[in-house]
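Peer 1: Sequence first, then the predicted structure:
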Amino acid sequence: MTSSNDASASPALPFQAPHPYQAQGSLKGRTILMSGGSRGIGLAIATRAARDGANIVVMAKTGEPHPKLQGTVFTAAEQLEAAGGQALPLVGDVRNDGDVAAAVAAAVERFGGIDVVVNNASAIDLSRTDAIDMKRFDLMQDINVRGTFLLSKLALPALRKSGNAHILTLSPPLNLDPKWAGAHLAYTMAKYGMSLTTLGLAEELKNDGVAVNSLWPCTLIDTAAIRNMPGGEQIVQAARGPEIMADAAHAVLTGVGSTGNFYTDEQVLRDAGVTDFTPYSLGAPEEKLVADIFL
């Protein structure tokens, strides 16, 4: 399975009522800088923040409509503003140092600072070692590892000035079971590189007032990467919608500032009082949902 972005997704499925997550905090007035975010999990996280009245700077590559992917950075901004937030859409590539530096500067200029960085942009290729093209290998390293490190690094001066700063990266727990390295070594290396950034920055910044955490879904999430697979339309019936990650991210970002954690969406939402996860599902009963990798 290959995709240019493992956070890409189809339009969100509306929740059943009542909504399972009841927020205890708010992101109103806080400024979020996100890589990716023109669709999928990133857009869902940004939209949940916009509902609080947050300012969201979305830096994504898609400035023009894509033949296979829905949404652009500009349609995302329209959705965020319709939800109640302020949005600054920026066409940029997290692999480009100048683009990332410009995004940080634009966020500070437009909104006066940065409170949250969400490292959402990510590439996926589950090919085994003898089958993967080295261009795909380099792409995953450049977007997942280098992009996460670069955006976090360049945002640090602004984050240190925030009274409630957070870096949230969409990456898995560091599970050293050989199963995961053996299944798709190149992708595992790339995602674990993102998680090592969380581990290291949390320790490095523990006295700077900047919380650093990772978040990962317990089940498959409805994404373009899955839908583009053979039989993908059927597979997503055993997945959850991206709103579960949006609610979990909201809970983490409005929490008490704990740092150095590798959260799962279910763990976070259970701690927030959610007991019924069925509204997030796309058709299959809970016991038949497909577990995500790395767990």
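Peer 2: Yep, that arrived.

Peer 1: contacts and neighbour counts: CA atoms only from here.
Peer 2: Fine.

Peer 1: Quick check: closest non-adjacent residue to Trp240.
Peer 2: Actually, residue 240 is Arg. It isn't Trp. Excluding its sequence neighbours, the residue lying closest to Arg240 (CA to CA, 6 or more residues apart in numbering) is Ser281, at 4.2 Å.

Peer 1: need the contact list for the closest residue in space to Ala49 that isn't next to it in sequence.
Peer 2: In this structure, Ala49 finds its nearest non-sequential neighbour in Leu27, 6.0 Å apart by CA to CA, 6+ apart. By CA atoms under 8 Å, 6 or more residues apart in numbering, the contact set of Leu27 is 49, 52-54, 250, 253-254.

Peer 1: And Leu27, how far from Ala46?
Peer 2: As for Leu27, its distance to Ala46 is 11 Å (criterion: CA to CA, to the nearest Å).

Peer 1: Same check on Glu266?
Peer 2: In terms of CA to CA, Glu266 sits 19 Å off from Ala46.

Peer 1: neighbour-wise, which of the two wins?
Peer 2: Legend: neighbour count by other CA atoms under 10 Å for Glu266 and Ala46, higher for Ala46 (32 against 19).

Peer 1: What is the three-state secondary structure of that one?
Peer 2: Using DSSP: H, G, I helix; E, B strand; the rest coil, the structure places Ala46 in helix.

Peer 1: so after whichever strand or helix holds Leu80, what's the next helix or strand?
Peer 2: Element membership of Leu80 [criterion: DSSP states H and E] is helix 73-83. Heading C-terminal from helix 73-83, the first helix or strand you meet, by DSSP H and E, is strand 86-91.

Peer 1: Now do the strands in the stretch 101-250 of the chain.
Peer 2: Under the criterion DSSP state E, counting those that start in this stretch, strands of the stretch 101-250 of the chain are mapped to 116-119, 124-125, 165-169, 210-216.

Peer 1: Which neighbouring elements make contact with the shortest one?
Peer 2: For strand 124-125, the contact count by 3 or more CA pairs under 8 Å, 6 or more residues apart in numbering; DSSP states H and E identifies strand 2-3, helix 134-140, helix 185-204 as packing neighbours.

Peer 1: on that earlier part again, who wins for neighbours among the contacts of Leu27?
Peer 2: Ala49 (29 neighbours).

Peer 1: How about residues contacting the helix or strand where it lies?
Peer 2: In the assignment (DSSP H and E), Ala49 maps to helix 40-52. With contacts defined as CA under 8 Å, 6+ apart, helix 40-52 is touched by 7-12, 26-28, 34, 36-37, 56, 76, 79-81, 83-86, 120, 223-224, 242-243, 245-247, 249-250.

Peer 1: take the one below as the second:
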Amino acid sequence: MTVESATPTSKVVLITGASSGIGEATARRLAASGHRVFLGARRTGLIAAVAKDIEAAGGVAGHHALDVTDRESMGAFVRAARDRYGRIDVLVNNAGVMPLSMLEALKVDEWDLMIDVNLRGVLYGIAAVLPLMREQGSGHIVNVASVSGHRVDPTAAVYSATKFAVRAVSEGLRQESRDVRVTVITPGLVSSELTDGITDSGVRGAVEGMMEIAIPASAVGEAIAYAVGQPADVDVSEMVIRPTAQG
């Protein structure tokens, strides 16, 4: 095992869905603050490029292939990070999909995908890092939810269900924990690739029409950096970050 050294304030931060959007922005922001980041995603070429950029800018970054719907893949991702850095301080469960549609369209495969990525992926991440954090006596799990975890709109029933569930799991874990911090990050409209997964052209057009007010992914990265940077005895339980113009 080769362990890379760091400054006393540097944390080892694992980020899922780090190939673009919020995950990529968070990786860049945390690395710029001196944290050692480890990026996971299915698109290995993209996370390799992001890691290379971070290191070229003087940061410390690693990467590993990750499919959050596969428990073994999540385990391998976490082990690779621990082998490289010697510990795991933070997991950012960011990977998510949003193929919105009316329930009557019966896009059951897309329902399953949202459950697998948005909820099961979060649970697999927790299962992979929690024993290590308990062993260390410290840790921080950051789960990215959505304002759709606070409200339900037409076309978003299943997506909202998964995000409500992420908030419920997070709150349960927070109450069970005394040495592991738990944060829910709740974004509103953010410029990202999430709309690319909407297969219903009418729904996709409507959502894309709303994106003119979307905030950049870097705004959410800033919020995550704030939560991660708090003292060990301060738990930022939830932050809602959305455009001022969003209703």
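Peer 2: Perfect, thanks for sending it. Predicted model only: the values in this text are computed from it and were never measured.

Peer 1: Would you pull the TM-score for this pair?
Peer 2: Overlay of the two chains. TM-score (TM-score structural alignment, normalised by the length of structure 2): 0.84; 234 aligned residues with a CA RMSD of 2.6 Å.

Peer 1: Against structure 2, what's the mean shift for the helix or strand following the helix holding Ala49 of structure 1, could you check?
Peer 2: Next in sequence after helix 40-52 of structure 1, counting helices and strands by DSSP H and E, comes strand 55-60. For strand 55-60 of structure 1, the mean deviation from structure 2 after alignment is 1.0 Å (mean CA distance after the TM-score superposition for structure 1).

Peer 1: in structure 2, what residues pair with strand 55-60 of structure 1?
Peer 2: Using TM-score structural alignment, the residues of structure 2 aligned to strand 55-60 of structure 1 are 36-41.

Peer 1: what comes up buried for the helix holding Leu80 of structure 1?
Peer 2: For helix 73-83 of structure 1, burial by neighbour count (16 or more other CA atoms under 10 Å) applies to 73-81, 83.

Peer 1: Distance to Leu159 of structure 1 added to the residues you listed, as JSON lines?
Peer 2: As requested, these are exported to JSON lines (distance: CA to CA, whole Å):
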{"residue": "Val73", "distance to Leu159 of structure 1": "23"}
{"residue": "Phe74", "distance to Leu159 of structure 1": "25"}
{"residue": "Thr75", "distance to Leu159 of structure 1": "27"}
{"residue": "Ala76", "distance to Leu159 of structure 1": "24"}
{"residue": "Ala77", "distance to Leu159 of structure 1": "23"}
{"residue": "Glu78", "distance to Leu159 of structure 1": "26"}
{"residue": "Gln79", "distance to Leu159 of structure 1": "26"}
{"residue": "Leu80", "distance to Leu159 of structure 1": "22"}
{"residue": "Glu81", "distance to Leu159 of structure 1": "24"}
{"residue": "Ala83", "distance to Leu159 of structure 1": "25"}
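
Peer 1: Turn the strands of the stretch 101-250 of structure 1 into JSON lines, columns for mean neighbour count and distance to Thr259 of structure 1.
Peer 2: JSON lines is the format used below for the strands of the stretch 101-250 of structure 1 (neighbours: other CA atoms under 10 Å; distance: least, CA to CA, whole Å):
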{"stretch": "strand 116-119", "mean neighbour count": "26", "distance to Thr259 of structure 1": "13"}
{"stretch": "strand 124-125", "mean neighbour count": "24", "distance to Thr259 of structure 1": "26"}
{"stretch": "strand 165-169", "mean neighbour count": "26", "distance to Thr259 of structure 1": "9"}
{"stretch": "strand 210-216", "mean neighbour count": "26", "distance to Thr259 of structure 1": "5"}
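
Peer 1: Of the contacts of helix 40-52 of structure 1, keep whichever come out buried.
Peer 2: 7-12, 26-27, 34, 36-37, 56, 76, 79-81, 83-86, 120, 223-224, 242-243, 245-247, 249-250.

Peer 1: And Ile41 of structure 1? What does it align with in structure 2?
Peer 2: Counting by TM-score structural alignment, Ile41 of structure 1 corresponds to Ile22 in structure 2.

Peer 1: Pro231 of structure 2 falls within a helix, correct?
Peer 2: No: per three-state DSSP, Pro231 of structure 2 lies outside any helix segment and is coil.

Peer 1: Where in structure 1 does stretch 160-176 of structure 2 fall?
Peer 2: The aligned range for stretch 160-176 of structure 2 is 188-204, by TM-score structural alignment.

Peer 1: what's the closest non-adjacent residue to Ala101 of structure 1?
Peer 2: Leu154 (6.5 Å).

Peer 1: any idea what the one you found aligns with in structure 2?
Peer 2: Matched across to structure 2, Leu154 of structure 1 falls on Ala128, judged by TM-score structural alignment.

Peer 1: tell me the contacts of its match?
Peer 2: Ala128 of structure 2 makes contacts with 74-75, 78, as judged by CA under 8 Å, 6+ apart.

Peer 1: Make JSON lines from the strands of the stretch 101-250 of structure 1 and add distance to Met194 of structure 1 to it.
Peer 2: Below are the strands of the stretch 101-250 of structure 1 laid out as JSON lines (distance: least, CA to CA, whole Å):
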{"stretch": "strand 116-119", "distance to Met194 of structure 1": "9"}
{"stretch": "strand 124-125", "distance to Met194 of structure 1": "13"}
{"stretch": "strand 165-169", "distance to Met194 of structure 1": "7"}
{"stretch": "strand 210-216", "distance to Met194 of structure 1": "9"}
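
Peer 1: Of these, which is nearest Arg270 of structure 1?
Peer 2: Among those, strand 210-216 comes nearest to Arg270 of structure 1, with 14.1 Å by CA to CA.

Peer 1: mind checking how far the equivalent of Ala56 of structure 2 over in structure 1 is from Lys61 of structure 1?
Peer 2: By TM-score structural alignment, Ala56 of structure 2 lines up with Ala82 in structure 1. Distance, Ala82 of structure 1 to Lys61 of structure 1, using CA to CA: 22 Å.
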